[in-house]
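Asker: What follows is a predicted protein model with its sequence.
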Amino acid sequence: MSVEEKCSAHQRRRRALSVDEQCQLLARHGIKFEQCCREDAKHFLKDNTYFFKLKAFDNNFVRDDKGTYLNLDFAYLKDLSTIDFEFRVLILRMTGDIEHALRVRFNNLLSQVNEDGYQVIRDYEDEQAKYYEKNGRIYDSDSCYQQSVYTKGMIDKFLKDKPV
């Protein structure tokens, strides 16, 4: 393909499809609207997901030689989309719970040792500075800590003397 053809192909961008047109395209690909009527499908596409995410789930279904889906109803895609959403919610909740449990455990461990939490951070920053210098870079602890939205408030409060 020549450069002109590539540029021409790039300029022929697809326009955004309305929800009606998305359902029509799905139907042309052999997706049926029997177990989930077209109106419910439109509402689902409009209010719960987006076309490309839903369309990705169709890769799990069989097509004939012409690329038309065999026995694929929109309801199946809707179910997979719903399962995907619920699974992501579960995973996010679990990771939040795990993070919280690890932080509690970390804080409990810190409280059981007779260690200067301020010195721990100073030692860490010294080691980081040596590592960066060895690799031809400069370690700036203040800017490193402030890059995170999670730590910025605490760092602003304790910037000069940071505890673990």
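Answerer: Received the coordinates, thanks. Numbers count the residues shown, from 1 in each chain.
Asker: From now on I want contacts and neighbour counts done on CA atoms only, so please keep to that.
Answerer: OK.
Asker: how many other residues sit next to K32?
Answerer: Counted with other CA atoms under 10 Å, the burial measure for K32 works out to 21 neighbours.
Asker: Spatially, what comes nearest to it if we skip its sequence neighbours?
Answerer: Setting aside the residues directly before and after it, K32 is nearest to D73 in space (CA to CA, 6 or more residues apart in numbering), at 4.4 Å.
Asker: so the one you found touches I31, yeah?
Answerer: Yes. Contact between D73 and I31 holds when scored by CA atoms under 8 Å: they sit 5.3 Å apart.
Asker: before we move on, the earlier item: show me what contacts the residue nearest to K32?
Answerer: Going by CA atoms under 8 Å, 6 or more residues apart in numbering, D73 touches 31-36.
Asker: and the gap between it and Q128?
Answerer: Summarising the geometry, the distance separating D73 from Q128, computed by CA to CA, to the nearest Å, is 57 Å.
Asker: The residue nearest the centre of the chain sits in which helix or strand?
Answerer: If you average the C-alpha coordinates of the chain and look for the closest C-alpha using CA atoms, centre = their mean, you land on R88, 9.4 Å from that point. In this structure, R88 sits in helix 74-112 according to DSSP states H and E.
Asker: in that helix, what counts as buried?
Answerer: Along helix 74-112, the positions that meet the burial threshold by neighbour count (16 or more other CA atoms under 10 Å) are 74-78, 81.
Asker: second one coming, line it up with the first:
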Amino acid sequence: MNDKYKLTFDEMIAYLTKKNIQFNITSEDEALEILRTRNYYYKLTSYKRNYQKEYDKFPYGIYMHLEFAYLVDLASIDMNLRYTLLEMCLDIEHSIKVRLLEHITDDEEEDGFTIVERFLDLQNKTVQSYIGSMGTNASYAKKMYDRHHQKLPVWVFMECITFGQFVRFIEFYYKNFATDITYYRKLHETIRYIKNIRNAAAHNTPILMNIAEPGTAKKTKIASDYLSQVPNISKDARNKKLKNNRVHDLVLLLFIYSDYVTSSNMRKHTFENLTSLLSRCKRNKSYYQKNLALISTYKFFESIINHLKL
């Protein structure tokens, strides 16, 4: 299919049929209704990347053992996953900010203003250029910005910056101020991967679209070290799974959550969500009996979640 021209809904179904995607569970009429009202073609079909193609007799490639209903089910699971991941990222962000502000407050040599000025100087930014959008009438933080933008304390700065800006501040703090080196070193090594997941979840980008594909990424030592703690995951499985970027980032998110989120209520809520998500994955387990890669990926994350017991 040429992505540069628009398909009608009937042409979408015809193309899926040509690629051997079946309509035995969900009929073509039901699929048309789903594509019209519940999900859109590109997102829904992105999950087909988790299925193998047969090329021997079909030069253009056809999918093997793939029903349209399987794609719908994966899309539903992925939606639940994104909601859970976004909550986890928000918990991590909140918990780190609490600890960071504790450390800054306890630092007798820091007044809470100088650290912001120094950070902005290193970024070659002014307060106005860095967070000026907070001063617009549409911003929920306008009053906060109007009151403090001439001289910005770090506790207000934390409420005004984006997550990407927060990542840069963490790296700045680690290199220049941190006394609890271990706490901030792990964040320095991992926070950008948490950002990947946060951005994908917040922008409703499919997480599972190629979650079972063999990857070529270079695994990080910290992710490998974390996984070595899980008794049911072999070194070979660890090395293979971490080559997939999405798997790698999700692994770090789970372990960073376990290490950095200390609120018992947050942890209990997240473990309940993750346990519920694992159950949801098995609701239509017959759909995935022939997809050994997806089954393996499910068991991989099930082992991690059961090991952490958030």
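Answerer: It's in. Values in this document were obtained by computation on a predicted structure and should not be read as measured data.
Asker: Kindly provide the TM-score of these chains.
Answerer: Comparing the two superposed chains by TM-score structural alignment, normalised by the length of structure 1, the resulting TM-score equals 0.70, with 145 aligned residues with a CA RMSD of 3.0 Å.
Asker: just the buried members of the contacts of D73 of structure 1?
Answerer: Using 16+ other CA under 10 Å as the burial test, those include 31-33 as buried.
Asker: and which of these is nearest to G117 of structure 1?
Answerer: I31 (61.3 Å; CA to CA).
Asker: Just to confirm, what residue in structure 2 is aligned with C23 of structure 1?
Answerer: In structure 2, the residue equivalent to C23 of structure 1 is I13, according to TM-score structural alignment.
Asker: Could you verify that that match is part of a helix?
Answerer: Yes. Residue state for I13 of structure 2 (DSSP: H, G, I helix; E, B strand; the rest coil) corresponds to a helix.
Asker: my read: it touches E28, true?
Answerer: Yes. Using CA under 8 Å, I13 of structure 2 makes contact with E28 at a distance of 7.1 Å.
Asker: Can you check which part of structure 1 whatever helix or strand R238 of structure 2 lives in sits on?
Answerer: Mapping R238 of structure 2 onto the secondary structure by DSSP H and E places it in helix 235-241. Following TM-score structural alignment, the aligned partner range for helix 235-241 of structure 2 in structure 1 is empty.
Asker: Then stretch 66-75 of structure 2?
Answerer: Residues 72-81 of structure 1 are where stretch 66-75 of structure 2 lands, counting by TM-score structural alignment.
Asker: which one in structure 1 is furthest away from the centre?
Answerer: Farthest-out residue of structure 1 from its mean C-alpha position, per CA atoms, centre = their mean: N114, at 40.1 Å.
Asker: how much space is there between the residue nearest to K32 of structure 1 and L80 of structure 1?
Answerer: Distance of D73 of structure 1 to L80 of structure 1, computed by CA to CA: 12 Å.
Asker: more neighbours, I13 and E28 of structure 2?
Answerer: With neighbours defined as other CA under 10 Å, I13 of structure 2 and E28 compare such that I13 has more, 22 against 17.
Asker: Enumerate every residue touching that one.
Answerer: Counting by CA under 8 Å, 6+ apart, I13 of structure 2 touches 28, 31-32.
Asker: can you put those residues in TSV and add secondary structure?
Answerer: Putting these into TSV (three-state DSSP) gives the following:
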residue	secondary structure
E28	helix
A31	helix
L32	helix
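Asker: of all those, which comes closest to Y298 of structure 2?
Answerer: Among those, and counting by CA to CA, the member closest to Y298 of structure 2 is A31, at 26.3 Å.
Asker: Compute the distance between L77 of structure 1 and F106 of structure 1, please.
Answerer: Per CA to CA, L77 of structure 1 is found 43 Å from F106 of structure 1.
Asker: Which residue of structure 1 sits opposite K53 of structure 2 in the alignment?
Answerer: Matched to structure 1 by TM-score structural alignment, K53 of structure 2 sits across from R63.
Asker: you'd agree that match is up against I31?
Answerer: No. No contact is recorded between R63 of structure 1 and I31 when judged using CA under 8 Å, the distance being 10.4 Å.
Asker: who touches both of the two?
Answerer: Contact criterion CA under 8 Å, 6+ apart; residues shared by R63 of structure 1 and I31: 69-70.
Asker: still on that earlier bit, which strands and helices sit next to the following helix or strand past the helix holding R238 of structure 2?
Answerer: Next in sequence after helix 235-241 of structure 2, counting helices and strands by DSSP H and E, comes helix 245-260. Counting contacts by 3 or more CA pairs under 8 Å, 6 or more residues apart in numbering; DSSP states H and E, helix 245-260 of structure 2 packs against helix 68-106, helix 181-202, helix 221-227, helix 292-308.
Asker: In a markdown table, list these along with distance to R238 of structure 2.
Answerer: Written out in a markdown table, the entries for those read as follows (distance: least, CA to CA, whole Å):
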| stretch | distance to R238 of structure 2 |
| --- | --- |
| helix 68-106 | 22 |
| helix 181-202 | 18 |
| helix 221-227 | 7 |
| helix 292-308 | 9 |
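Asker: nearest to K235 of structure 2, of those?
Answerer: Once those are compared by CA to CA, helix 221-227 is nearest, at 8.7 Å.
Asker: buried sites along that closest one?
Answerer: Within helix 221-227 of structure 2, the residues that qualify as buried by neighbour count (16+ other CA under 10 Å) are 223-224, 227.
Asker: got it, and stretch 42-55 of structure 2?
Answerer: For stretch 42-55 of structure 2, the buried set under the neighbour-count rule, 16+ other CA under 10 Å, comprises 44-48, 50-53.
Asker: Same question for stretch 7-18 of structure 2.
Answerer: So stretch 7-18 of structure 2, judged by 16+ other CA under 10 Å, has buried residues 12-13, 16-17.
Asker: Of these, which is the nearest to N239 of structure 2?
Answerer: N239 of structure 2 lies nearest to L16 out of the buried residues of stretch 7-18 of structure 2, by CA to CA, at 34.2 Å.
Asker: Right, I'll leave it there.
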